[in-house]
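# quick one, fold the following:
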Amino acid sequence: MNAPVFDEIIHAPNRLQICAMLAAVDSAEFAVLRETLAVSDSVLSKHLKVLQTAGYVEMTKTSGKAARSTWIALTPEGRRALAGHLAELHRLSDMAKVIDSG
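The predicted model follows:
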């Protein structure tokens, strides 16, 4: 269990969604992330660059006969950061439940 830690890098809505999607798979293709988030290439690239600079994702470019692809994977550090951030969100949610029932 990771200690609850609010992570401002992950917390931005698109980056949180990217990390959540990547947590469920080994890697995902750039186009799949773009289509799922319904954002432009430039918006997705910007968010991925922030995550990559933090060491949370790694990108691999592949080229085949038909096309070139970019695959994105959550690093072990990224998985730990996401787990800690989600634990903090759960902690905050639990705190709000106590306040609401009080």
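# use CA for all of it now, contacts and neighbours both
Will do.
# which of the residues in the biggest helix by length in the chain are buried?
Ordering each helix of the chain by length in residues (DSSP state H) puts helix 76-101 first. Neighbour counts using 16 or more other Cα atoms under 10 Å place 78, 79, 80, 81, 82, 83, 84, 85, 86, 87, 88, 89 of helix 76-101 among the buried residues.
# in contact with the residue nearest to the spatial centre of the chain, which residues?
By Cα atoms, centre = their mean, the chain has its centre lying nearest to residue 19, at 1.6 Å. Residue 19 sits next to 10, 74, 78, 79, 82 when contact means Cα atoms under 8 Å, 6 or more residues apart in numbering.
# sequence B follows; please return its structure for comparison with A:
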Amino acid sequence: METGPRLAMCALLQGADWIDFATVRTLLDVSDSVVSKHSRALEEAGLLEVRKGAVGRRPRTWFRLTPVGRAVLASHLAWLTELGSAVDRQP
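Next up, the predicted model:
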């Protein structure tokens, strides 16, 4: 499973309410297809909420983490911190 783009997307979304597709794509420096693929996987896992609408006549897509997504991200980051501490303690 590719976790790099998904983790980056979750980290980006953790500090915001809604972020539009184009902003996610630009800030992560990935293609539309990468954002689509990973946002779909996160949505199917219940970690991401997707809202579709329009600005004027142009269709838009926005993302935000669900409460479960925020909890999962916090748990994952805590685990990574713990892992880093354990590695640092190795002789």
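# which single one of the buried residues of helix 76-101 of structure 1 is nearest to residue 24 of structure 1?
Of all the buried residues of helix 76-101 of structure 1, residue 79 has the smallest distance to residue 24 of structure 1: 10.2 Å, by Cα to Cα.
# list the contacts of the corresponding residue of structure 2 for that closest one.
Matched to structure 2 by TM-score structural alignment, residue 79 of structure 1 sits across from residue 70. Residue 70 of structure 2 is in contact with 14, 47, counting by Cα under 8 Å, 6+ apart.
# separation between residue 70 of structure 2 and residue 17 of structure 2?
According to Cα to Cα, to the nearest Å, residue 70 of structure 2 stands 12 Å off from residue 17 of structure 2.
# residue range for stretch 37-50 of structure 2 in structure 1?
With TM-score structural alignment as the criterion, stretch 37-50 of structure 2 aligns to 46-59.
# now the matching stretch: buried residues?
Going by 16+ other Cα under 10 Å, stretch 46-59 of structure 1 has these buried residues: 47, 48, 51, 52, 56, 57, 58, 59.
# is the third one in contact with residue 9, as I believe?
Yes - under the criterion of Cα atoms under 8 Å, residue 51 of structure 1 makes contact with residue 9 at 7.2 Å.
# what do these two both touch?
By Cα under 8 Å, 6+ apart, residue 51 of structure 1 and residue 9 have these common neighbours: residue 15.
# ok so, going back, now the two most distant members of the contacts of residue 19 of structure 1.
10 and 74, at 11.8 Å, using Cα to Cα across the contacts of residue 19 of structure 1.
# more crowded one of those two?
Legend: neighbour count by other Cα atoms under 10 Å for residue 10 of structure 1 and residue 74, higher for residue 74 (27 against 24).
# nearest residue to the more buried one other than its sequence neighbours?
With Cα to Cα, 6 or more residues apart in numbering as the criterion, residue 74 of structure 1 has its nearest non-adjacent residue at 4.4 Å, and that residue is residue 57.
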